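> got a sequence here, can you model it:
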Amino acid sequence: MSVDRLTNTVRPYAWGSVTAIPELLGTEPTGEPQAEMWMGAHPGAPSLLDRGAGPVSLADVVASDPEAELGAATAGRFGPRLPFLLKILAADAPLSLQVHPDLEQARAGFAEENERGVPADAPHRNYKDAGHKPELLCALTPFEGLCGFRRPERTADLLDALGVDELKPHADALRTLPEEQALREVLTAVLAADRDAFAGTADAAARAAARLAAADGPHRAACAAYAAIARHHPGDPGVVAAMLLNHVVLRPGEALHLPAGVPHAYLGGLGVEIMANSDNVLRCGLTPKHVDVPELLRVVRFATTEPAVLHPEADGRGEELYRTPAEEFRLSRYVLAPDGTPRTLPGGTAQILLCTEGEAELTDPGGRSVVLTPGRSAYLAASAGPVRIAGRGTVFRATTPP
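Have a look, this model is predicted:
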């Protein structure tokens, strides 16, 4: 079979939605959070496929014949592994405030921790592998998040509006110091503070944010988000750290690219996420997990960032591309025509196809077909050849760029 159905693992992280992924799949909720469905060959939860001899891991399939599965160019660049991981992400509570290293930082950090003998599964380990982790999140429902540092003077205005005395020195620093110094100084002060001693400040800031969220004003939407974060993480210094970041809400079909060094957090919604196949995350707060403040401060890019909301670019042949500079992944979608006009998916590279609405039929050159419904996915090896796609609905296509 040129088109392989995938069986995928759903990860039950505590921040996940109980209902969003089951509703997409048309299954009954389990009563437990279902946060992420992974599609790919990540060793933590590889997808399974069956080519006639029973279920087998996609990771093992790729490793057994990298050139046939990935294509010679991709195998030559990234080795015998699928370089991207595709997910459905369903957030019902804030994820940790976090940042990802660039490739050079990841390689150096991984090697250094290995040299020190830090166990691979140690909770205080920062670098799980030698890879970086650029990401792209495309919203399926309205999706809320934080992304990149807001301009210091705008954050100073917010801190002044909160009226919390303990935050006034931070507002002054943001107004008077050069941008990089101001952002570094304030984030360092917040994250390095004694957690118990800082809890009162975080709670006061949260109460003030709830007050501003209930009134008309320029900070209303962002403060509603900060107040919601605080309800999940009372007294956490990450509540105040989050106030340094831009608040963004994606509409369905819009996407957000997250490069290395940019602090961010997902707050709520359902989306399709694609990333380089890495586990490297440095956390800033809003989590009970390890926070290594010195290493975090080494990795963070202390520069303001206006969230670049991406829209799909049509190519005239039915494919709509979310354009990013990432080398490991390429995400596009097909909104299939109501008249059933078929499209052709080019071969030559490994790809994962995910249906998010409607129904799509994939037909290989031999005439064999697979039907995808919402939440179902398929894998196409590089050697599969061109595959026809037809139906009514939306299908996301994950590949590696040429």
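
> drop to CA atoms for contacts and neighbour counts, all remaining ones
Noted.

> how near is residue 391 to residue 326?
30 Å (C-alpha to C-alpha, to the nearest Å).

> typo on my end, it should be residue 235
36 Å.

> can you check residue 246 too?
22 Å.

> kindly report the same for residue 81.
Distance from residue 81 to residue 326, by C-alpha to C-alpha: 17 Å.

> swap in residue 319?
In this view, residue 319 and residue 326 are 18 Å apart by C-alpha to C-alpha.

> what about the nearest residue to residue 26 once chain neighbours are set aside, how many neighbours?
Excluding its sequence neighbours, the residue lying closest to residue 26 (C-alpha to C-alpha, 6 or more residues apart in numbering) is residue 374, at 7.9 Å. Residue 374 has 20 neighbours, counted by other C-alpha atoms under 10 Å.

> repeat that for residue 28.
Residue 28: 10 neighbours (other C-alpha under 10 Å).

> what about the spatially closest residue to it that is not a sequence neighbour, which SS state?
Of all residues not flanking residue 28 in the chain, residue 22 sits nearest, at 6.0 Å (C-alpha to C-alpha, 6+ apart). What DSSP: H, G, I helix; E, B strand; the rest coil gives for residue 22 is helix.

> next, the structure of the following sequence, for comparison with the previous one:
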Amino acid sequence: MDRLENTVRPYAWGSTTALPELLGEDPTGQPQAELWMGAHPGAPSRIDRGAGPQPLSEVIAADPEGELGEESVRAYGPRLPFLLKLLAAAAPLSLQVHPDNAQAAAGYADEEKRGVPLDAPHRNYKDTSHKPELICALTPFEGLCGFRHPQEAATLLEGLGVDGLKPYADILRAHPEGDALREVLTALLTADRDEMAGTVAAAAEAAAGRPEYAVYADLARHYPGDPGVLAAMLLNHVVLRPGEGLFLAAGVPHAYLSGLGVEIMANSDNVLRCGLTPKHVDVPELLRVVRFEPSDPGVLRPEADERTGEETYETPVGEFRLSRRTLVPGAEAHTVRAPAAQLLLCTAGSAVLRGEGSGGARELTLSPGRSAYIPAGETVRLSGDGTLFRATVAV
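Predicted coordinates:
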């Protein structure tokens, strides 16, 4: 059982206050977007087992089966297959989509064959893995997720009364759903940039001061002229209440807009962007990956185990499993043990962890924003008066 030292990523869309407030620290005045927990090579957590801080990735590499468990290594290789984050958005993230495993493997192989450098700004595939994600809101959390039904999107576009939007609304009403969504998104992303910038500006002006269009007016303020502003109108707008979650499967376009949440994902860097970004947008590859299917965003609420009180966010992937517990003072301690490695994250109050590991008995107290790493097979007893999230592998 080890306390984690974690890295904050200062992306421009991050909040300057949300993470410092949670951690009980003074704001730096700079954006603090994500706090990473895990063994991702870009910013691995560090643990200290007596010889000074070491990257968790190196600790795992030295003894994969001992740290991760045999089942996890057999299923996902000698690495922690998920990344846990605290995400604090004060401005919209890019509109994006992730590939499935087959698409990622094929895309990676193709770019390797063509000699595209891994760090090239136009590289799409950094690895061969899919990147399913789950976000759980700690505050009201706003996002876009999945396609609306085309008729609803047409009504939204028509409501602005902008002549340049009428052809898109007509397509959405006249064609089969999947074909209509594909045709409109393709048209938005391949149109003349100057002409599209004018249409976006006209749409933003028409949206100003109208509550039902506030999210799109805000997108246009952050990304003036970006076709992603109009593409966003094709998607479901979602506001999560604290405790609610969203699962983002392969091929589902999405964007986080604002709020603080716990995010967990497969340990991959594969992202294809649709808009709301100055970064590279590979339209042909994007259109190959996107699933043009209207759907309900599928807000998740955790399912409670009546015996243990643990609440689990059920998802159809094996690389991660996210659950939470509410710790009650004076209650019997909860016991957790898993055949795979675990990360424990406190988000409110405090959590006391007592464990018996190879180094003997140990106790850690976690305050909000602090986390711990539990090797496979180690038993830990939990008590306290806070909220604790638990991330592990679904083996």
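
> more neighbours, residue 235 and residue 326 of structure 1?
residue 235 (23 against 18).

> the equivalent of that one over in structure 2 and residue 32 of structure 2: what is the separation?
Residue pairing (TM-score structural alignment): residue 235 of structure 1 is matched to residue 225 of structure 2. Counting by C-alpha to C-alpha, the gap between residue 225 of structure 2 and residue 32 of structure 2 amounts to 27 Å.

> and residue 103 of structure 2, by the same measure?
Distance from residue 103 of structure 2 to residue 32 of structure 2, by C-alpha to C-alpha: 32 Å.

> what about these two, which has more around it?
Taking other C-alpha under 10 Å, residue 103 of structure 2 and residue 32 do not tie; residue 32 has more neighbours (25 against 19).

> got the contact list for that one?
8-11, 14-19, 88 (C-alpha atoms under 8 Å, 6 or more residues apart in numbering).

> which position in structure 1 pairs with it?
For residue 32 of structure 2, the residue aligned by TM-score structural alignment is residue 34.

> quick one, what contacts the closest residue in space to its match that isn't next to it in sequence?
Distances taken as C-alpha to C-alpha, 6+ apart place residue 12 nearest to residue 34 of structure 1, at 4.6 Å, with adjacent residues excluded. Residue 12 of structure 1 makes contact with 32-36 under the criterion C-alpha under 8 Å, 6+ apart.

> just the buried ones from these?
33-36 (16 or more other C-alpha atoms under 10 Å).

> helix/strand/coil for the aligned partner of residue 112 of structure 1 in structure 2?
The alignment partner of residue 112 of structure 1 in structure 2, by TM-score structural alignment, is residue 110. With three-state DSSP as the basis, residue 110 of structure 2 sits in helix.

> what about residue 110 of structure 2, neighbour count?
The number of residues packed near residue 110 of structure 2 is 13, by other C-alpha under 10 Å.

> which residue in structure 1 aligns with residue 92 of structure 2?
In structure 1, residue 92 of structure 2 lands on residue 94 (TM-score structural alignment).

> the residue lying closest to that match once chain neighbours are set aside is in what secondary structure piece?
The shortest distance from residue 94 of structure 1 to any non-neighbouring residue, by C-alpha to C-alpha, 6+ apart, is to residue 267 (4.1 Å). Using DSSP states H and E, residue 267 of structure 1 falls within strand 264-276.

> where does that strand end up in structure 2?
Under TM-score structural alignment, strand 264-276 of structure 1 corresponds to residues 254-266 of structure 2.

> just stretch 320-331 of structure 1 next, same as before
Under TM-score structural alignment, the match for stretch 320-331 of structure 1 is residues 311-322.

> span of the matching stretch from start to end?
9 Å.

> on that earlier part again, what subset of the contacts of residue 32 of structure 2 is buried?
8, 14-19, 88.

> can you list those in TSV and add secondary structure and distance to residue 290 of structure 2?
Formatted as TSV, these follow (DSSP: H, G, I helix; E, B strand; the rest coil; distance: C-alpha to C-alpha, whole Å):
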residue	secondary structure	distance to residue 290 of structure 2
8	strand	30
14	strand	26
15	strand	29
16	coil	33
17	coil	34
18	helix	32
19	helix	32
88	strand	26
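
> looking at those, which is nearest residue 330 of structure 2?
residue 19 (29.2 Å; C-alpha to C-alpha).

> counterpart of that closest one over in structure 1?
Going residue by residue (TM-score structural alignment), residue 19 of structure 2 aligns to residue 21.

> would you confirm that that match contacts residue 90?
Yes - checked against C-alpha atoms under 8 Å, the pair residue 21 of structure 1 and residue 90 is within contact range at 6.6 Å.

> which neighbours do the two share?
Common neighbours of residue 21 of structure 1 and residue 90 (C-alpha under 8 Å, 6+ apart) are 34-35.

> residue 344 of structure 1 reaches residue 385, doesn't it?
No - counting by C-alpha under 8 Å, residue 344 of structure 1 does not reach residue 385; the two are 10.2 Å apart.
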